[in-house]
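1. Got a sequence here, can you model it:
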Amino acid sequence: MILRVVQRLSRDWFLVGMILAVVLAALFPDFGRSGGPMHADVVANVGIFAVFFLHGFGLSAERMKAGVTRWRLHLLVQSFTFGVFPLLWLLLDTLGGRWIPSDLSLGFLYLCAVPSTISSSVAMTGIARGNVAGAIFNASLSSLLGIVLTPLIVSVLSTTTGQSLSLVDAVLKLAVLLLLPLVLGQVMRPLVGRWFARYQRYTHAFDRLVILLLVYASFCDSVAAGSFTRYGGGVLAISLVGAALILAVVLVLTTTASRWARFEKEDEIAAVFCGSKKTLASGVPMARLLFGAHPGLGLIVLPLMFYHQLQLIVCSVLAERYASRPQ
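-> Next up, the predicted model:
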């Protein structure tokens, strides 16, 4: 198992890119900070619009329709994504929030509020021989619901961290830079869908490069504000342990709930992978829009970055175990 994890990490250029982005932000924070020579706000908005425009191309309405009938599966997955996760944060924040920096606490809240991820949820479900159509529907529905529910959850619960978020402004920003390009991509899909399918691996690489750019800009603001020198390396340990704890609890709960509901094994697999995943691809752009030039933005996205890598490693092992069951 350890060997598989090491092999996976060695092939993951995106993980290397995230580490490099953080290192560059620590060395050259003034270049990428808000108001710096890179003009991070403008570059970020253009990149976010382009990424979600491409996501609109890739969102297949036909494949979503194929998975619409399993309403119990959908109810369970969305309840975990936007209900159980925030409740879990409330519990953990009540128990240990007083010892965690406020920006990092807000980061854990944000982790628990973002939608599920589409690509890896569907990929893991396919590897595990689960309900792929149901996974596509739930992951896509989660992304759409997140445009409203993510800022709503953060706005309602962030008062406990001593910070606030304007719900109306947040939803308007997400609608303009996330929903609008998604709709435009769907409208143009019949015209350029075949071209997109042919070059999808390049658009996927562009998607990840934009995320790395946003990670760099976010950490530049935090480094320039002195957030990491103020708290030291302890924030990394807290982020890693907290993300691992949340992932472990949610995996147990999704599996238990699926079996309690007597789902077929294929639906259980879709519920476990879709209900436990959180999106970095949409989460980092959304954080940039919701929190803007917040000096602690690097700390806010840090738990999500750790959670992203942990969920890929753990869920890839789970997918192989599910796939090894008898036909």
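
2. Only C-alpha atoms from now on, for both contacts and neighbour counts.
-> OK.

3. what residue lies at the spatial centre of the protein?
-> Thr279 (1.8 Å; C-alpha atoms, centre = their mean).

4. how about it, what does it touch?
-> Taking C-alpha atoms under 8 Å, 6 or more residues apart in numbering, we find Thr279 in contact with Val114, Pro115, Ser116, Thr117, Ile118, His308.

5. could you measure it against Ser143, distance?
-> Look at Thr279 and Ser143: by C-alpha to C-alpha, to the nearest Å, they are 9 Å apart.

6. any common contacting residues for the two?
-> With C-alpha under 8 Å, 6+ apart, Thr279 and Ser143 have common neighbours Pro115, Ser116, Thr117, Ile118.

7. Just among the residues you listed, which is most surrounded?
-> Among the shared contacts of Thr279 and Ser143, the one with the most neighbours (other C-alpha atoms under 10 Å) is Ser116, at 31 neighbours.

8. Distance of the residue nearest to that one when sequence neighbours are not counted relative to Ile147?
-> In this structure, Ser116 finds its nearest non-sequential neighbour in Lys278, 4.4 Å apart by C-alpha to C-alpha, 6 or more residues apart in numbering. Distance, Lys278 to Ile147, using C-alpha to C-alpha: 14 Å.

9. again with Pro86
-> 16 Å.

10. and Tyr307, what helix or strand is that in?
-> helix 297-323 (DSSP states H and E).

11. here's the other one to compare against:
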Amino acid sequence: MLRKFLPDQFVLLLFGTLVLAWLLPVPLNAVPLAQSISFAGIFFLFFLHGLRLPRHEVARAMMGWQLQGIMLAFTFILMPLLGLGVSTIAAQFLPAALASGLLYAAILPSTVQSAVSYATLGKGNIAASVIGSALSNLSGIFATPLLFALLLGSASGVVIGSDIVIKIITMLLLPFVLGQAVQSWLGQWAARQKKLLTICDRGVILLAVYVAFGAAVSSGSLEVISIASLALLVLFAAVFLGIAFAAAWFAGGILDLPRSDRISLLFTGAHKSIAIGAPMAALLFSPKIAGLMILPTILYHQLQLIASVPLAKRLASTQGDSD
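-> Presented below is the predicted three-dimensional model:
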């Protein structure tokens, strides 16, 4: 019965990581070392992304234009605008960092695995979901920091200077390019080691979340979070997710997309990637606020996994019905 509401064990792992970071936070004097280990893991994570994503899918993602353009516009234009509205209202009730974290979640790229999985379950356009989520992640390496600078930079006090740009290129783009470069030699090995590399993927993400959240606990930044504010944050994240799903579905209808394409837009457009969000937060924010900024993304990610299973099944069961 529980698995109906927690369809992916990663939800529990993320929650357990937050609890561990709360109970056993990173000591302040160990934060620099922990960040260095986390950065090394982030480099490896994006190397794996480059190694496992077939070049022909990257090429197809770069060449697609109509549906892919709609997906990108929804992810990096409409979602940030929706997030700006939600975070502005949330700022009246939540600490500033948590409200800003909702907007940070809105400017992240789509997931890859879950967007494709739920589009498949809902009988969507699988090829479009694969290419769209891949292109979203590639674009997000640059689009997310730019959107952050445009929408959040001055308000948060974080400036996207040359040091941040160098970090992003070194920690995200360079390892991805290296992974693509050695794919001819290691690609088949990576395909055979899918389960092991998935564990490595998730381990790095959990490490980044632990370091960010644990450092925030040690610095005292999380003292602004009360039970009431946490409950409100969950509510705002749930409302934002509902708005995102509704906007994606109706946008597909307004654009007169085929039903399968609407389903792909629904999941690719509304889903947000913790795999990009956690590493990117480690690069953009200081340890003092990174944990606060990433918390809304973690909650949104958990909610999207929980909500997507019944939604995808509903879409699949009503395939023959009129939209």
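
12. Identify the residue range in structure 2 corresponding to the helix holding Tyr307 of structure 1.
-> Against structure 2, the aligned range for helix 297-323 of structure 1 is residues 290-316 (TM-score structural alignment).

13. list the buried ones in the helix holding Tyr307 of structure 1?
-> 297-313, 315-319, 322-323 (16 or more other C-alpha atoms under 10 Å).

14. and Ile70 of structure 2, how many neighbours does it have?
-> Neighbours of Ile70 of structure 2 (other C-alpha under 10 Å): 16.

15. SS state for the corresponding residue of structure 1 for it?
-> In structure 1, the residue equivalent to Ile70 of structure 2 is Leu76, according to TM-score structural alignment. Assigned with DSSP: H, G, I helix; E, B strand; the rest coil, Leu76 of structure 1 falls in the helix class.

16. same check, this time on Leu48 of structure 2
-> Leu48 of structure 2 ends up helix, using three-state DSSP.

17. Pull the number of nearby residues for the equivalent of it over in structure 1.
-> With TM-score structural alignment as the criterion, Leu48 of structure 2 lines up with Leu54 in structure 1. If you count neighbours by other C-alpha under 10 Å, Leu54 of structure 1 ends up with 22.

18. Pretty sure Leu54 of structure 1 sits against Val183.
-> No. If you go by C-alpha atoms under 8 Å, Leu54 of structure 1 and Val183 don't touch, sitting 10.4 Å apart.

19. how close does the alignment partner in structure 2 of the residue nearest to the centre of structure 1 get to Gln302 of structure 2?
-> Superposed on structure 2 with TM-score structural alignment, Thr279 of structure 1 falls opposite Ser273. Computed as C-alpha to C-alpha, the Ser273 of structure 2 to Gln302 of structure 2 distance reads 11 Å.

20. do Pro80 of structure 2 as well
-> 19 Å.

21. and what of Leu255 of structure 2?
-> 29 Å.

22. circling back: the residue nearest to Ser116 of structure 1 against Pro115, yeah?
-> Yes. In this structure, Lys278 of structure 1 is within contact of Pro115 by C-alpha under 8 Å, at 5.8 Å.

23. Show me the contact partners of stretch 13-32 of structure 2.
-> Contacts of stretch 13-32 of structure 2 (C-alpha under 8 Å, 6+ apart): 34, 206, 209-211, 213-215, 217-219, 287, 298.

24. Between the two ends of it, what distance do you get?
-> 24 Å.

25. Please work out which residues of structure 2 line up with the helix or strand containing Gly193 of structure 1.
-> In the assignment (DSSP H and E), Gly193 of structure 1 maps to helix 180-198. Using TM-score structural alignment, helix 180-198 of structure 1 lines up with residues 174-192 of structure 2.

26. mind checking what Ala143 of structure 2 lines up with in structure 1?
-> Checking TM-score structural alignment: Ala143 of structure 2 goes with Leu149.

27. Can you tell me the number of residues neighbouring its match?
-> Neighbours of Leu149 of structure 1 using other C-alpha under 10 Å come to 19.

28. With Ala61 of structure 1 instead?
-> For Ala61 of structure 1, using other C-alpha under 10 Å, the count is 12.

29. Find the nearest non-adjacent residue to Ala197 of structure 1, please.
-> Here the residue nearest Ala197 of structure 1, using C-alpha to C-alpha, 6+ apart, is Gly58, at 7.9 Å.

30. How about the contacts made by Ile246 of structure 1?
-> Leu88.
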